[in-house]
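Trainee: Sequence and predicted structure are below.
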Amino acid sequence: MKAAVMEDFNKPLVIHENFQDPDCGPNDVIVKVEANGVCRSDWHAWVGDWEWIGLKPELPHILGHEFAGIIEEVGKDVKRFKKGDRVVVPFSLGCGNCEHCQTGHQNVCENLIIFGFSCNGAYAQYARVPFADQNLVHLPDSIDFTTAASLGCRFMTSFHAVADQSGVQAGDFFTVYGAGGVGLAAIQIANALGARVIAVDIDDAKLEKAKELGAFATVNSRRDNPVEAVMEITKGGSDITLDALGIAETCRNAILSLRNRGVHVQVGLTTQEEGGMIALPTDLIVAKELQIRGSLGMQPHRYKDLLAMVESGKLHPEKLISKTISLEEASGVLESMSQYGTLGSVVINRF
């Protein structure tokens, strides 16, 4: 198969025309990849981040964890899927047997497989999906593959964070720090759920996109103090904040932007500069009775509500797509992410 292979960190991906096809185990399926998003999490892997949480891949490695496609081969023990099924693949894969999987929380499985990190991913024509019955999601015919790619990571990650973890109610002030792919998805979802959304970023083009997706106010933190601006807009602080980026500045500012008894949701993972550790305003957290909640991926059973909102037109993940590219162009997109050079979602749909 054709694949874009990471042979060294911070170096261009190498295109292999005849990379070894993945083997299909008894509980696996092989998916013909129709579309795959180039996610900032791929950039983290490409630069060698996340060793401190066990997610620095061994080389050579195929990136890609945000994809949709058609099942090409089915393992002998797989019951719920057949060849030819259209599927979307959550990046957080559960084993199906541990306590968390058994209670519907596959996204925090004790034996969690992060697709494209713990195993080879979907910057390729074919990809193996382990524990298919526990993890795969049928994709409705009404949703095209390019749109569906983001439902494997950034859009479903944001849906879980906003709809499940934040406790958002209609009318809440909901402030999103970082208007990249995850942040823009969170803005659209929070707006659809009735929140008053504020977007914070350093890029006017991204803030303009945030307005298109439902933000009623924006703050350029390169020009203005974001905490002061959010306090002024909300007259006392945001009910909910979400850090979609994961650097010390955005995490702390998001928490400082909360009103009393507010909720902060942390989605963005840190870089080598933070190494997984960020100092927080602990006394303020106590004094204001703030809550901090983590959010990782999404369970397969929650796709029912997400897909229903997409099919009904309440959510439009396709509006996040800024461009589509060939597999050969993926490396250049990763390189541009070092300077935050992407707007919205870039999707590989030509292999």
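Mentor: Looks like it arrived, so ask away.

Trainee: Going by C-alpha atoms from here, please, whenever you check contacts or count neighbours.
Mentor: OK.

Trainee: Now do the contacts for the residue nearest in space to the middle of the chain.
Mentor: Nearest residue to the geometric centre of the chain (CA atoms, centre = their mean): residue 154, 2.6 Å. Taking CA atoms under 8 Å, 6 or more residues apart in numbering as the contact definition, residue 154 lies against 39, 66, 181, 182, 185.

Trainee: Can you add secondary structure and distance to residue 121 and give those residues back as a markdown table?
Mentor: Below are the contacts of residue 154 laid out as a markdown table (DSSP: H, G, I helix; E, B strand; the rest coil; distance: CA to CA, whole Å):
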| residue | secondary structure | distance to residue 121 |
| --- | --- | --- |
| 39 | coil | 12 |
| 66 | coil | 9 |
| 181 | helix | 19 |
| 182 | helix | 19 |
| 185 | helix | 22 |
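
Trainee: Weed out the non-buried ones from the residues you listed.
Mentor: Neighbour counting over the contacts of residue 154 (16 or more other CA atoms under 10 Å) leaves 39, 66, 181, 182, 185 as the buried ones.

Trainee: Let me know the closest of the residues you listed to residue 135.
Mentor: Distance to residue 135 across the buried ones among the contacts of residue 154 (CA to CA) is lowest for residue 66, with 13.7 Å.

Trainee: measure the nearest residue to residue 106 once chain neighbours are set aside to residue 117 for me?
Mentor: Leaving out its chain neighbours, the residue that sits closest to residue 106 by CA to CA, 6 or more residues apart in numbering is residue 94, at 4.7 Å. As judged by CA to CA, to the nearest Å, residue 94 and residue 117 stand 14 Å apart.

Trainee: quick one on the thing from earlier: taking the contacts of residue 154, tell me the two that lie furthest apart.
Mentor: Spanning the widest gap among these are 66 and 185, at 14.0 Å by CA to CA.

Trainee: Is residue 202 in contact with residue 222, as I believe?
Mentor: Yes: judged on CA atoms under 8 Å, residue 202 makes contact with residue 222 at a distance of 5.2 Å.

Trainee: what about the two, which has more around it?
Mentor: In this comparison of residue 202 against residue 222, neighbours counted by other CA atoms under 10 Å, the higher total goes to residue 202 at 17 against 12.

Trainee: Would you mind listing the residues in contact with that one?
Mentor: With contact set as CA under 8 Å, 6+ apart, residue 202 has these partners: 220, 221, 222, 223.

Trainee: another structure for you, compare them:
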Amino acid sequence: MRAAMYNGPGEIAVEEVPKPALDSPRGALIRVTHTAICGSDLWFYRGESDRETGSAVGHEPMGIVEETGTDVTSLKPGDRVFAPFVISCGRCEFCRRGLHTSCTNGGSWGGENGGGQGEYVRVPEADGTLVRVPDRYANDEETLKSILPLTDVMGTGHHAAVNAGVGEGDTCVVVGDGAVGLCGVLAARRLGAKQIVAMGHHEDRLSLAAEFGATETVAERGEAGVKRARELTGGGTDHVLECVGAASAMETAIDICRPGGTVGYVGVPHGVEEAGLDVFSLFSDNISLCGGVAPVRAYADDLLADVLDGTLDPSPIFTKTVDLDGVSEGYRAMDEREEIKVLVRIDDHSE
């Protein structure tokens, strides 16, 4: 089979690799039809985080069940499914608490399971990981495009909103205009926020944020951006969604948060330790930080129901579609901020 492989900073190549084989009674083999490139993939692409060269990449697969283990009860060959970016068993104490990212039997995509940007993936815990798409939507391309963000960015944006405590009638600020931040706007609207201020540096993305439900947008940077966000929210807000992970974004989120408020953070931390986090300001103003890596499997069923009934549509975050051979170009386009998020459509499969 073919899969996208990391061969060093700036080098993503589609190569022939062994097709993963089912090796567990709880597992399943999935023929991938759709996947995506994530903003977090850019950290290793840029050489700003460690990754083993020669490793398979990607963590947002959707496809068709080809084979299941003997103990799998919720799926059968031919089912359309999507997989959250973390593998989970669904039965351990953490999965039962909705914290699938801490699953004691879980894992990540890559290595011998095939990665998420390839023609096949092996899922060692099928019942606990995979989400089945109802048959009536299994071949509806527009619906599938709306479902695919549930593998990661929609669930991650929702995690930010939930952890920031956003509820009916609230005011909130979303820091970041990438795919996660834009999905954070959708999530805040879904949870009933009356005022949603989206902060970013790209006018086209902020325009999409407005379409998604942002009531105001802020394009200013640094202190000017903080000042503008405070003006719009009457002195700051109790609910801030940090959807970037960079030290500057976390500082902005904290500066906008009112005493007693909460920052829901989901951006993969980058440069925060080196910059130093001003813990005293959090302490003195009783500001809470709540969040972390999003257990998107915990949210997947509810979000899927909203997508299927037409009340939630994150598909506009996909601004470019490529085939498997176009994955390298997709990485480049996202790295250079030409595109928000790239969808990868995989049609042809080989052994």
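Mentor: Now that the structure is in, tell me what you want to look at. Keep in mind that this is a model prediction, so the values were computed, not measured.

Trainee: mind putting the buried ones among the contacts of residue 154 of the first structure in CSV, distance to residue 230 of the first structure included?
Mentor: As requested, those are exported to CSV (distance: CA to CA, whole Å):
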residue, distance to residue 230 of the first structure
39, 28
66, 32
181, 21
182, 20
185, 20
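
Trainee: Please identify the helix or strand for the nearest residue to residue 90 of the second structure once chain neighbours are set aside.
Mentor: Across the structure, with CA to CA, 6+ apart as the measure, the residue nearest residue 90 of the second structure apart from its sequence neighbours is residue 128 (4.1 Å). Residue 128 of the second structure belongs to helix 126-129 when elements are defined using DSSP states H and E.

Trainee: mean per-residue distance, whatever helix or strand comes next after that helix to the first structure?
Mentor: Following helix 126-129 of the second structure in sequence order, the next helix or strand is strand 131-132 (DSSP H and E). Superposing on the first structure places strand 131-132 of the second structure at an average distance of 1.0 Å from its equivalents, by mean CA distance after the TM-score superposition for the first structure.

Trainee: What helices and strands are in contact with whichever helix or strand comes after strand 131-132 of the second structure?
Mentor: Remark: after strand 131-132 of the second structure, the chain's next helix or strand is helix 141-147, criterion DSSP H and E. In terms of contacts (3 or more CA pairs under 8 Å, 6 or more residues apart in numbering; DSSP states H and E), helix 141-147 of the second structure is packed against helix 296-308.

Trainee: ok, 10 Å please
Mentor: Helices and strands touching helix 141-147 of the second structure, as assessed by 3 or more CA pairs under 10 Å, 6 or more residues apart in numbering; DSSP states H and E, comprise strand 28-37, strand 80-82, helix 296-308.

Trainee: Among the ones you listed, which comes closest to residue 160 of the second structure?
Mentor: Each of those has some distance to residue 160 of the second structure by CA to CA; the shortest is helix 296-308, at 11.1 Å.

Trainee: circling back to that earlier point, who has more neighbours, residue 94 and residue 117 of the first structure?
Mentor: In terms of neighbours (other CA under 10 Å), residue 94 is the more surrounded of residue 94 of the first structure and residue 117; the figures are 29 against 22.

Trainee: Tell me who's in contact with the more buried one.
Mentor: Residue 94 of the first structure makes contact with 100-102, 104-114, 130-132, 134-135, 299-300 under the criterion CA atoms under 10 Å, 6 or more residues apart in numbering.

Trainee: Show me what it lines up with in the second structure.
Mentor: Counting by TM-score structural alignment, residue 94 of the first structure lines up with residue 88 in the second structure.

Trainee: what about the alignment partner in the second structure of residue 194 of the first structure, neighbour count?
Mentor: Under the alignment by TM-score structural alignment, residue 194 of the first structure pairs with residue 192 in the second structure. Other residues lying near residue 192 of the second structure total 15 when counted by other CA under 10 Å.

Trainee: For residue 192 of the second structure, give its distance to residue 162 of the second structure.
Mentor: Using CA to CA, which is the criterion applied here, residue 192 of the second structure is 12 Å from residue 162 of the second structure.

Trainee: For the stretch 101-250 of the second structure, just list every one of the helices.
Mentor: Under the criterion DSSP state H, counting those that start in this stretch, the stretch 101-250 of the second structure carries helices at the ranges 126-129, 141-147, 153-163, 179-190, 203-212, 222-232, 247-256.

Trainee: And those helices: which comes nearest residue 291 of the second structure?
Mentor: Evaluated with CA to CA, those place helix 153-163 nearest to residue 291 of the second structure, the distance being 5.6 Å.

Trainee: isn't residue 126 of the second structure right next to residue 66, touching?
Mentor: No: the criterion here is CA atoms under 10 Å, and residue 126 of the second structure misses it with residue 66 at 12.0 Å.

Trainee: Can you check which residues contact both of these two?
Mentor: When contacts are counted by CA under 10 Å, 6+ apart, the set common to residue 126 of the second structure and residue 66 consists of 28, 29, 30.

Trainee: Neighbours of the second one, how many?
Mentor: In this case it means residue 29 of the second structure. Burial of residue 29 of the second structure is recorded as 25 neighbouring residues (other CA under 10 Å).

Trainee: How about the first one?
Mentor: Number of residues near residue 28 of the second structure (other CA under 10 Å) recorded here: 28.

Trainee: again with residue 88 of the first structure
Mentor: By other CA under 10 Å, 28 other residues sit near residue 88 of the first structure.

Trainee: residues touching it, list them.
Mentor: If you count contacts by CA under 10 Å, 6+ apart, residue 88 of the first structure has them with 31, 33, 35, 66-70, 135-140, 145, 148-153, 300, 303.

Trainee: next one: residue 113 of the first structure
Mentor: For residue 113 of the first structure, the contact set (CA under 10 Å, 6+ apart) comprises 55, 91, 92, 93, 94, 95, 107, 119, 130, 131.

Trainee: which residue lines up with it in the second structure?
Mentor: Using TM-score structural alignment, the equivalent of residue 113 of the first structure in the second structure is residue 107.

Trainee: circling back to that earlier point, the match of residue 94 of the first structure and residue 27 of the second structure, how far apart?
Mentor: Taking CA to CA as the criterion, residue 88 of the second structure is separated from residue 27 of the second structure by 11 Å.

Trainee: so what sits against both of the two?
Mentor: With contacts taken as CA under 10 Å, 6+ apart, residue 88 of the second structure and residue 27 have 123, 124, 125, 126, 127, 128, 129 as neighbours in common.

Trainee: Per the alignment, name the residue of the first structure opposite the third one.
Mentor: Matched across to the first structure, residue 125 of the second structure falls on residue 131, judged by TM-score structural alignment.
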